[in-house]
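> Next input, structure requested:
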Amino acid sequence: MKALYLDCPSGISGDMLLAGLIDLGLDIVALERLFHQAGMDVDLRTVQDVRCGLAGKRLEVRSSTAQPLRRLPEILELLDGLPLVPDVGRRTRRAFERLAEVEAKVHGVDPSDIHFHEVGAVDTVVDVVGAFWGLHELGINTVHAGPLPWFRGQVRCAHGLLPLPAPAVVELLHGKPVFSTDHAVELITPTGALLVDQLADEFRPGPQGTLLQCGIGLGTMDLPAQPNALRCLLYSPSLSGNEKGLPNAGLERTEEIVQFSTNIDHLTGEELGGCFEALFQAGALDVLFLPGMMKKNRPGGQLQVLCRPEHAAAVQQAVFRQTLTLGVRRQRMERVVLPRRETVAETSLGELPIKQAEIEGRRYERPEFEALQELAQRTGRSVAQLRYLLEPCNAPDQQCAKKTLEVKDGRNEGDERGE
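You can find the predicted model right below:
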């Protein structure tokens, strides 16, 4: 079981994170080969450097080809050419789509009109792809992060002279813990903020478990009295609960959530389907559409969106923006959740990520659909075949050979989008 803790007292950028993963053992040659296979002119190398007495790795990305200004479709086309496993490809695409939405919001334009001036260059594609690919290669499924530094100053970009943190960074930092500093330089870049937004499952003061390794990713700035460095702490999370390893097994937990609902009869099927991912990116835990007959005998339905209270403002705004509805009903309610964890089952066809929960002393397990898709591609079978071939053991007295990859400590994160 591996987790990553991002210690960010000096901020974070895409190259610092990727350099930290390389310092943890990520194969930079294999990463460079990945881009070459897609026809991208990329030369990667790391430099051993020192910042304020702290040694680490600094990443250099070079390309002999001038980079054009790219819109989101060009970025996505570039990603489609990379030989990525489905989950890495999906998460990478989602990250750039999220960035397009943020840039469009802060500049008051449509996402399709955004030119990725500062982030369209090949080095940022390398940083974002490398981060998701690197976590997959290192077997890291959980990412935690510490509080993020707030800084001031100005930065000159394609839009002119803007205050720091840059507008896109401020938008990406919504709902995340920050602390004040006296630094007047860009400690958190848009790419760094994007990766924290998309990777961090939880913010906490520090890692909890057994420390395995520390990777140091260095930036290029000389900060007063502290190194411009990101510490990537690889650790094995500590387990709690009974001997089966389930956190607080048998103890249901009650938490407060916010539900938004609105009637929809004016969107096409494509437009309605497109709302879902945008709502999830805004912080929704679950999105549901209940079909029915609306006024004037028109087919339509009710859109229901669940989120945590701290994400309510962003999710409410996303509902209005994505649906153009004229009104939203909002109510606070409680939900009861079971403790759960994610494990990997050792099967005759290879490893298979599964979810595990316990109800009244009986253990229930089920594989994730994305995991079945990936295993199906590796083995040449269909998902339907795998469901019959790989029967999880759902009884407490049966023994399954598993190794734990991730413990959610009873939180309802990531793929837990359900009531």
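> Please count neighbours and contacts with C-alpha atoms only from this point.
Noted.
> mind listing the helices for this structure?
Remark: helices assigned in the chain by DSSP state H are 14-23, 28-37, 72-80, 86-107, 122-137, 167-172, 190-199, 269-281, 312-323, 369-379, 383-389.
> Quick check: which of those helices is buried the most?
Highest mean neighbour count of the helices of the chain: helix 14-23, a mean of 28 (counted as mean count of other CA atoms under 10 Å).
> As JSON lines, the helices of the chain with distance to residue 217 would be great.
What follows is those, written out as JSON lines (distance: least, CA to CA, whole Å):
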{"stretch": "helix 14-23", "distance to residue 217": "4"}
{"stretch": "helix 28-37", "distance to residue 217": "14"}
{"stretch": "helix 72-80", "distance to residue 217": "25"}
{"stretch": "helix 86-107", "distance to residue 217": "21"}
{"stretch": "helix 122-137", "distance to residue 217": "12"}
{"stretch": "helix 167-172", "distance to residue 217": "20"}
{"stretch": "helix 190-199", "distance to residue 217": "12"}
{"stretch": "helix 269-281", "distance to residue 217": "27"}
{"stretch": "helix 312-323", "distance to residue 217": "32"}
{"stretch": "helix 369-379", "distance to residue 217": "31"}
{"stretch": "helix 383-389", "distance to residue 217": "40"}
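> could you point out the longest strand in the chain?
Ranked by residue count and defined by DSSP state E, the top strand of the chain is strand 253-264.
> For residue 113, which non-adjacent residue is closest in space?
residue 71 (6.9 Å; CA to CA, 6 or more residues apart in numbering).
> Show the contacting residues for residue 406.
1-3, 141-142, 237, 341-343 (CA atoms under 8 Å, 6 or more residues apart in numbering).
> Kindly provide the distance from it to residue 25.
For residue 406, the distance to residue 25 (CA to CA, to the nearest Å) stands at 20 Å.
> To compare with the earlier structure, here is another sequence to fold:
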Amino acid sequence: MVLVIDSQIAGISGDMMLSSLVHIGANKSKIIDGAYSAQDFLPGSKIKKISFGNVYKHGIHATRLTLKLDEVHHERKGTEIAGCIAKTARKIGLSQRAQEFAENTIQTLIGAEAKVHGISKNSVHFHEASSIDTVIDIIGCAIALDDLKCFDQEIVATPVAVGSGTVTFSHGTVSNPAGAILEIFKKSKILVQGSSITDELTTPTGASILVNLADRCSEFYPQMKISSIGYGAGQKDFDGISNVLKIVRGDAFDRLKSDRVGILETNLDDVSGELLAHSIDKIMSAGAKDVTVIPAVTKKGRPSHVMSVICDPSHVDRITDLIFSETGTLGVRIRFSDRITVPRKLLTLKIMIRGKEFKVRCKIREQKQFKVEYDDIKTVSDRLNLPFKDAEGMIKTQVGRQLK
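I've put the predicted structure just below:
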């Protein structure tokens, strides 16, 4: 199965995402019960009414969240909102993956605010996001995605419309998109695009939800047999567009998927092994998908190396600059190529080895084929003073049992 989150026209907000999941069939009662449970962990916030109703947005039949609140706080620490989400997720019994999604989403939002204001995460105070509706959006989406079993599917995002003009909030008026939106998308796989709508189309909560869900971003829908479509309505009305988020669910037409990558190559003379190792680490940290260095012999019999880097097309300029600065090379060859890949998921699992608990990340292909991340094996090996191959064997045994 594959789920497409199409926000290329009207952007995305937390309530639009939640409403679209309800429209596609998520259990409304579970979501509403979860929202009421959150009140126990956020003093000063009371839900007077929560419901999902039918609306028409420029001729499109959609679902919209209606929320009426009684709140006495208009500013809260980000850690308070995060604590409420974590406690609610545990209380209502969300799956591990749904809990991780909810907690990662609010941490993405907090991290963006901290970066924009130049403060620590513990010092972040929310204004617009201080309401319990932020909790409802995130917890509600986690419940809905769990209910629809979307965490087991490939999730594809289209480029996101962010609008244009200016936006006014607690800190004043700034150009749109605001700093928090830019920080959220900065290191993600998601592409953004402006539009003629001079308003905020994508909210920080919606952006945080999207970057923690999407496996990849594509300008085109994948090959799929459509099974259901959901439309989640926003609260605003715009001339010329339907303010709805569209999600499309269906069966992938092919188990393989295609994308486009940039390939950067350069010949390196007179470089040490230490410089190569350092350059590889820096380039991978900058977002490269892979780096290969091959020994070679070039003109006049010089021993050299050929460095080849695979990256997203959007990262080509940044990584090219890094290759120049780190290696001292005088030229980089650039080309773009289509590639076919087998879909895989990155799953975090809890395991117990010799009485100690660890979290390990696994790349999983077709459920039974998996590869454990090297860094996590090394952590287990170091903490338990085990040979690397022994730690790897123990981890694989436990992971294999959980995936059966």
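> How alike are these chains, TM-score-wise?
The TM-score (TM-score structural alignment, normalised by the length of the second structure) is 0.64; 316 aligned residues with a CA RMSD of 4.3 Å.
> Roughly how far does the closest residue to residue 45 of the second structure other than its chain neighbours sit from residue 13 of the second structure?
Leaving aside its sequence neighbours, residue 45 of the second structure sits nearest to residue 71 (CA to CA, 6+ apart; 4.5 Å). Residue 71 of the second structure sits 21 Å away from residue 13 of the second structure, going by CA to CA.
> The equivalent of residue 117 of the first structure over in the second structure - how many residues pack around it?
Aligning on TM-score structural alignment places residue 117 of the first structure opposite residue 127 in the second structure. Using other CA atoms under 10 Å, residue 127 of the second structure is surrounded by 16 other residues.
> any idea how far the residue nearest to residue 127 of the second structure when sequence neighbours are not counted is from residue 129 of the second structure?
Once flanking residues are discounted, residue 127 of the second structure sits nearest to residue 75: 4.8 Å by CA to CA, 6+ apart. In this view, residue 75 of the second structure and residue 129 of the second structure are 8 Å apart by CA to CA.
> Can you report how many residues neighbour the nearest residue to residue 229 of the second structure once chain neighbours are set aside?
Spatial nearest neighbour of residue 229 of the second structure, chain neighbours left out: residue 248 (4.6 Å); criterion: CA to CA, 6+ apart. Around residue 248 of the second structure sit 21 other residues, with neighbours defined as other CA under 10 Å.
> quick one: contacts for residue 248 of the second structure?
3-6, 226-230.
> likewise residue 208 of the second structure?
105-106, 108-109, 184.
> Check which helices and strands the longest strand of the first structure sits against.
When contacts are defined as 3 or more CA pairs under 8 Å, 6 or more residues apart in numbering; DSSP states H and E, strand 253-264 of the first structure sits against strand 299-307, helix 312-323, strand 329-337.
> Now the aligned partner of residue 183 of the second structure in the first structure. Nearest residue, chain neighbours left out?
Under the alignment by TM-score structural alignment, residue 183 of the second structure pairs with residue 171 in the first structure. Distances taken as CA to CA, 6+ apart place residue 102 nearest to residue 171 of the first structure, at 6.7 Å, with adjacent residues excluded.
> now residue 196 of the first structure
residue 145 (7.8 Å).
> What is the neighbour count of that neighbour?
Residue 145 of the first structure has 24 neighbours, counted by other CA under 10 Å.
> next one: residue 243 of the second structure
27.
> do the same with residue 292 of the second structure
Neighbours of residue 292 of the second structure using other CA under 10 Å come to 12.
> so how far is residue 235 of the first structure from the closest residue to residue 25 of the first structure other than its chain neighbours?
Once flanking residues are discounted, residue 25 of the first structure sits nearest to residue 138: 7.9 Å by CA to CA, 6+ apart. Here residue 138 of the first structure is placed at a distance of 12 Å from residue 235 of the first structure (CA to CA).
> For those two, indicate the residue with more neighbours.
More crowded of residue 138 of the first structure and residue 235, by other CA under 10 Å: residue 235, with 20 against 17.
> do you know how far the aligned partner of that one in the second structure is from residue 142 of the second structure?
Aligned against the second structure by TM-score structural alignment, residue 235 of the first structure finds its counterpart in residue 250. To residue 142 of the second structure, residue 250 of the second structure is 20 Å away according to CA to CA.
> which part of the first structure lines up with stretch 59-66 of the second structure?
So stretch 59-66 of the second structure sits over residues 53-60 in the first structure, by TM-score structural alignment.
> got the contact list for the matching stretch?
Outside stretch 53-60 of the first structure, the residues touching it (CA under 8 Å, 6+ apart) are 15-16, 18-20, 22-23, 44-50, 215-220, 227.
> same thing with stretch 307-324 of the second structure?
260-268, 279, 282-283, 286-294, 329-332, 336.
> Please indicate which of those are buried?
Using 16 or more other CA atoms under 10 Å as the burial test, the contacts of stretch 307-324 of the second structure include 261-268, 279, 282-283, 287-288, 291, 293, 332 as buried.
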